[in-house]
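1. here are the coordinates; sequence isn't available:
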């Protein structure tokens, strides 16, 4: 009979043996060679997908129909006739071509039937694509003239047209159903659109996992293997070089590897579900590691077009006409002041739109050539659209110090307003060249802009949490159903509905906060006064976000560090992903007062903001841009903006992250005080916002997860 100790020794030997075999398999896979630089090609591929994503009209309806006609009847014959040239197609044709190529066997069959041979395709850098488009345009015009425009207008926006206005529909002679393929491929980009997919370190790992995927196919030639999104992105990229792909896969696998994306049913027991489970098993056996990879898993569908846009009683205020506050931080003059005998001044005037009125902002005197914030402390002012700035250089001459204007250069407000993005404070730099007497000059201006808009003050009216059956959708009109003891626990969620009221006590927004400890997830929903869903924030984990070690330092704005107790949320609105927010608890020194640290990545601006609780001044205001939420009282202040719901959601998510990450007493149970010696300064037990986010109830917090893991061990 084998003892427990002997069994442990045997298991250890077996694990070591599997690890050695897995290491050898990974090394063998990494030696598979490709005839194209797939890391660079992935970046080019994502550029194209991003451009197509901005034109949903290419998914269905008349624009898709016209793109299919132009591809089949015009482009394929043209490209086949000039196979010796590096060509690139207009975006509508490029998209149809893309979807056709992603079925290699069907693409070969259709090309050979219609034009006699496979038409090659290449992914190009932006610069190379631009040059190739010029070549293609010239050949196109030679063949088709002006009656067939090379580029056609493609409307932007999220609206989809379901069918042609005149009822006509192009009848394709291609055997492959490209319309159906377009429908499937339109869902792909969302799952690879987060910024870590553009990080070279992450992409390099994606290429290795694609090599492992192919290597696994050499071991199991008749098995249906299911890719994750990281190796699937590289697989798609490889296919977009059709001739190279055929040569590479024939060399590696002895055959052209086909790609079938028509199997998309993910329900339990489906072919895809069962095959994925089998792929995980075979991967583990071959490489000694889990197949699922952080940041590489299915994210679900985009939220685009599924919610409502924000409208308000203040909608008659034209945000485009609201002013901005401009602050000048540094000015530097590159000139030769010797000609002025160092007696010169630089005067900056604010010129009101449509008038000759101007107001002196600041006068800067030589012989200095650089003026910093100390000299520019009064150079903060408001501008309306259409206003301008006059920078005037004045020289003093003669015994009486007569002033003479030697240079006058203007900046239009549009050059400054463009730096205001999504109403947050943004920095700008301008380089201005101008001529003066006997001198060529350059003026360098560094400053910042922020919105100056009407302030809204809202108060949080907190509702109670209750145990409800998790709603099937987010329609607040559908009454919540009380969860009954004995029902499936996974369906039980703690849900509270809150109201945000204006100064008159009118409801402006309704907020729903939801926690499910069984599925370890939380969410925040924000609705308008008509109860239409405006924004949704879901907790996300390392299935969607990469670990810090998977990306380079430049790619760590959107990653997750579970080892440090970090948690994250993804905010979505009617236009898709709006932001990714990560937060974690930073312990104080010597068990003293700690703080919450937050990282807010704005998807559309591709930049990161940072916040903390308490703030730098020690207050309990959670601040993002021009919006703030008093953590203790629940008072919310924000300027008027179409993005109020997104800001509100951001502030509430920061509060929920505090609920999930802040330490709790070891003996804590629901209803007991939450504060510890390290968190007393946060006023947790009396915080209105904390109560609204679930501090006093059982949530999937780090403390709960820690106890849960210990219990399961």
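-> Arrived safely. Owing to the predicted nature of the structure, the values given are computational and were not obtained by experimental measurement. Numbers count the residues shown, from 1 in each chain.
2. Going by C-alpha atoms from here, please, whenever you check contacts or count neighbours.
-> Fine.
3. how about the one helix or strand residue 277 maps to: buried residues?
-> Element membership for residue 277 (DSSP states H and E) is helix 271-287. By neighbour count with 16 or more other CA atoms under 10 Å, helix 271-287 contains the buried residues 272-273, 275-276, 278-280, 282-283, 286-287.
4. Likewise for stretch 46-63?
-> 46-49, 52-53, 55-63.
5. So what would you say the end-to-end distance of it is?
-> 22 Å (CA to CA, to the nearest Å).
6. sorry, back to before: can you flag which of the buried residues of stretch 46-63 belong to strands?
-> Counting by DSSP state E, no part of the buried residues of stretch 46-63 is found in strands.
7. So which other helices or strands are in contact with the longest helix seen in the chain?
-> Assignment by DSSP state H gives helix 4-30 as the longest helix of the chain. Packed against helix 4-30 by the contact rule (3 or more CA pairs under 8 Å, 6 or more residues apart in numbering; DSSP states H and E) you find helix 200-219, helix 271-287.
8. ok, second structure coming up, stack it against the first:
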């Protein structure tokens, strides 16, 4: 993790602990890294438009993956934000990404996120068109999804993000209690997942979900621990199906947690809910204040102009994939991701 990143933003390390002792740690710095990337993409519309620029960066991404130039911390520190964006979109499809890596990379292992980008360096990496493209970069690593179409589908998510308070919010002033609630709602959402079913998040939950998907191994381990299988993320489902699935998700949420999906869940309900106690999840936090002005908070208004659900960017269909070997649309290890989910 960059020293400048650490000094610029407060960090909240939230631990989600199950009754069996399994603990997963998630970091506010991971969330900041994601938000900064989204802002950068919005400022460069060529990265969400079909054309030569986008296609060149996708080819460059495939080449770097094939040559294993993204595997280690020192390599990821040098990645331009454009490649990080293409990589991000690929990781939004966790089953496809996992299988692509297992089946096509020389070591048969998924490439995991090791670092967070220094925000001041985000726009100083590449020109609009990447140089030194490999002539065979798309021959050895061919994603099973159409990355051009996957990027284009993110336009709706980005449009909603532009209407969200976090698009312009000073991330140095995030309130620890607000971030804790975001994480709690995400964990509660994940617990509602059922095999061969579709669940649709609110936009706030979807922001956290997308952040978590940036750390593939940690996400897989967390999903198996909470859901019993790897919960897939599918942004290609039709709008009418999304609308119906969101209502069913909201009904399931109300039944399990005795509250509206857009409201915070009462802690007393969590203590008495059979559904939650079955998964035995307790969320605690540690806070390291590294800059001034970190106690101010903001109020998130999920829905409204953003739309109640996460739209094309936040829907899941789960096929009940359990833990097994690489290459089967299933899972392998993971574990905790303290701080920046990183290290070589």
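-> Yes, it's here. If you're wondering where the values come from, they're calculated on a predicted model, not measured in any experiment.
9. still on that earlier bit, tell me the angle the helix holding residue 277 of structure 1 makes with helix 4-30.
-> 100 degrees (axes from the mean of the first three to the mean of the last three CA atoms, to 10 degrees).
10. From residue 106 of structure 1, how far out is residue 449 of structure 1?
-> With CA to CA as the criterion, residue 449 of structure 1 and residue 106 of structure 1 are 54 Å apart.
11. Which stretches in the stretch 151-300 of structure 2 count as strands?
-> 197-199, 281-288 (DSSP state E, counting those that start in this stretch).
12. Pick the most deeply packed of those strands.
-> Of these, the one with the most neighbours on average (mean count of other CA atoms under 10 Å) is strand 197-199, at a mean of 21.
13. Can you spell out which helices and strands pack onto that one?
-> Under the contact rule (3+ CA pairs under 8 Å, 6+ apart), strand 197-199 of structure 2 is packed against helix 239-257, strand 316-318.
14. Find me the equivalent region of that strand in structure 1.
-> The alignment of strand 197-199 of structure 2 onto structure 1 (TM-score structural alignment) spans residues 223-225.
15. picking up where we left off before, give me the mean deviation of the helix holding residue 277 of structure 1 from structure 2.
-> When structure 2 is overlaid, helix 271-287 of structure 1 sits 0.8 Å from its aligned residues on average, using mean CA distance after the TM-score superposition for structure 1.
16. Check which element follows that helix along the chain.
-> Next along from helix 271-287 of structure 1, by DSSP H and E: strand 324-334.
17. which strands and helices sit next to that following strand?
-> strand 370-371, strand 380-383, strand 439-451.
18. how close does the aligned residue in structure 1 for residue 182 of structure 2 sit to residue 200 of structure 1?
-> Correspondence of residue 182 of structure 2 to structure 1, assessed by TM-score structural alignment: residue 206. Remark: distance between residue 206 of structure 1 and residue 200 of structure 1 (CA to CA) = 10 Å.
19. These two: who's more crowded?
-> residue 206 (26 against 19; other CA atoms under 10 Å).
20. now for residue 71 of structure 1: what does it line up with in structure 2?
-> In structure 2, residue 71 of structure 1 lands on residue 61 (TM-score structural alignment).
21. give the contact list for its match.
-> 83, 86-87 (CA atoms under 8 Å, 6 or more residues apart in numbering).
22. Which parts of the strand or helix carrying it count as buried, going by neighbours?
-> Take DSSP H and E as the rule and residue 61 of structure 2 turns out to sit in helix 52-66. Going by neighbour count (16+ other CA under 10 Å), the buried part of helix 52-66 of structure 2 is 53-66.
23. which of those lies closest to residue 199 of structure 2?
-> Nearest to residue 199 of structure 2 among these: residue 58, at 29.5 Å, using CA to CA.
24. unless I'm mixing things up, the closest one is touching residue 145, no?
-> No: using CA atoms under 8 Å, residue 58 of structure 2 makes no contact with residue 145, being 12.0 Å away.
25. rewinding a little: which element follows the helix holding residue 61 of structure 2 toward the C-terminus?
-> By DSSP H and E, the next helix or strand past helix 52-66 of structure 2 is helix 73-77.
26. Now do that following helix: distance to the chain's middle.
-> 19 Å (CA atoms, centre = their mean, to the nearest Å).
27. Just give me the neighbour total for the residue nearest to residue 282 of structure 2 when sequence neighbours are not counted.
-> Leaving aside its sequence neighbours, residue 282 of structure 2 sits nearest to residue 17 (CA to CA, 6 or more residues apart in numbering; 5.2 Å). Residue 17 of structure 2: 17 surrounding residues under other CA under 10 Å.
28. Residue 183 of structure 1 now?
-> By other CA under 10 Å, neighbour count at residue 183 of structure 1 equals 14.
29. That one -> structure 2?
-> In structure 2, residue 183 of structure 1 lands on residue 152 (TM-score structural alignment).
30. how close does the residue nearest to that match when sequence neighbours are not counted sit to residue 218 of structure 2?
-> Leaving aside its chain neighbours, residue 152 of structure 2 sits nearest to residue 48 (5.6 Å; criterion: CA to CA, 6+ apart). Distance of residue 48 of structure 2 to residue 218 of structure 2, computed by CA to CA: 27 Å.
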